[in-house]
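Q: Sequence and predicted structure, then a few things I'm wondering about:
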Amino acid sequence: MSIFLLNSCDSEKNSQTSHNSDKMMIRISEIEILPEYVDEYLSILKEESKASVELEDGVISIYPMYHKENPTEIRILEIYADKKAYESHLETPHFKHYKTTTLKMVKSLKLVDMNAIDVETMPMIFKKIN
């Protein structure tokens, strides 16, 4: 069993939260957006990801990115403290707003569940962002 600490990037919270890496849920969402909706989709996704990280203790990361050569291809690194945190996330108003408003914009969606290889290094990644 591995345990590590993550510092919040929010200076107001500045407390440490302990997370059990064996229980973490890690996922990469692979999303393709219809070209005519890219700007609108990115705006909504940015709001949702920010709210998720700021408001939900169990959300460690919602890190959206797009392919440089094809901005209709979105990838989101999602890391949750555990499955319960993920399930709670799905019930939040900001996620429900994101899901319902972007449904018509999504051409394809694939959710890929992952396991961490080097859980000891993971906290250093987030610490360096500060």
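A: The structure has been received and is ready for your questions. Residues are numbered from 1 along each chain as shown.

Q: CA atoms for contacts and neighbours, from now on please.
A: Noted.

Q: Can you find which helix in this structure contains the most residues?
A: Identified as the longest helix of the chain according to DSSP state H is helix 38-55.

Q: and stretch 100-112, how far out from the chain's middle?
A: 15 Å (Cα atoms, centre = their mean, to the nearest Å).

Q: can you check stretch 90-106 too?
A: On the basis of Cα atoms, centre = their mean, stretch 90-106 is displaced by 14 Å from the centre of the chain it belongs to.

Q: got another, please set it beside the one above:
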Amino acid sequence: MKRISLILLTIIVCISCGQKEQHHENFNSDEMMIRISEIGIEPEYLDEYLSILKEEAKASVELEPGVISIYPMYQKENPTEIRILEIYADKKAYESHLETPHFKHYKTTTLKMVNSLKLIDMNAIYGETMPLIFKKIK
């Protein structure tokens, strides 16, 4: 009985390791699209803008499999200066994101609120850490 339990445990561990290995093999950071959006907001619209942005970010991450991150933040000393870390599985996922109802709603309703917009495309230096970063968040 101990021998059978040991064999079963060994099989489970091997399958588990194989799945983790396969997950990392399927991950390709070179295909990811990474962008930092720098957005300036008119102060009188800040609360309304943040409300709309939160809805859009939540919907994007929850509903779109190719959206890895829409992570909005603001400068501590200047809350009207918004930054969004956007990470997409690939360019196709980004292009699909632009066609979603929640993104179109965000874009059209916040247009008058934005006084500056700069989109900065980035490349990962060590993309292999990406699965580890998100694995740590529980």
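A: Thanks, I have it. Please read these numbers as outputs of a predicted model, since none were measured by experiment.

Q: helices and strands around the helix or strand that the longest helix of the first structure is followed by, which ones?
A: Moving toward the C-terminus from helix 38-55 of the first structure, the first helix or strand encountered (DSSP states H and E) is strand 59-67. Other helices and strands packing on strand 59-67 of the first structure, by 3 or more Cα pairs under 8 Å, 6 or more residues apart in numbering; DSSP states H and E, are helix 38-55, strand 70-80, helix 83-90.

Q: Could you rerun that using 7 Å?
A: helix 38-55, strand 70-80 (3 or more Cα pairs under 7 Å, 6 or more residues apart in numbering; DSSP states H and E).

Q: can you state the direction angle for the first one and helix 83-90?
A: The one in question is helix 38-55 of the first structure. 130 degrees (axes from the mean of the first three to the mean of the last three Cα atoms, to 10 degrees).

Q: what about helix 38-55 of the first structure, how far off from the second structure?
A: Here the mean offset of helix 38-55 of the first structure against the second structure after fitting is 0.3 Å, by mean Cα distance after the TM-score superposition for the first structure.

Q: Can you check which part of the first structure stretch 103-122 of the second structure sits on?
A: Under TM-score structural alignment, the match for stretch 103-122 of the second structure in the first structure covers residues 95-114.

Q: Can you give the distance of that stretch from its chain's centre?
A: The chain centre lies 12 Å from the centre of stretch 95-114 of the first structure; the measure is Cα atoms, centre = their mean.

Q: returning to what we had before: any idea which of the helices and strands packed on strand 59-67 of the first structure is most buried?
A: Of all these, strand 70-80 carries the top mean neighbour count, a mean of 19, counting by mean count of other Cα atoms under 10 Å.

Q: Need the residues that contact that one.
A: With Cα atoms under 7 Å, 6 or more residues apart in numbering as the test, strand 70-80 of the first structure has contacts from 24-35, 38, 58-67, 86.

Q: Can you say which of the residues you listed are buried?
A: Neighbour-count burial (16 or more other Cα atoms under 10 Å) applied to the contacts of strand 70-80 of the first structure gives 24-33, 38, 58-64, 66, 86.

Q: re the thing from before, now for the helices and strands packed on strand 59-67 of the first structure, which one comes closest to Asn130 of the first structure?
A: helix 38-55 (14.9 Å; Cα to Cα).

Q: how about the closest one, aligned to which bit of the second structure?
A: Alignment of helix 38-55 of the first structure against the second structure: residues 46-63, by TM-score structural alignment.
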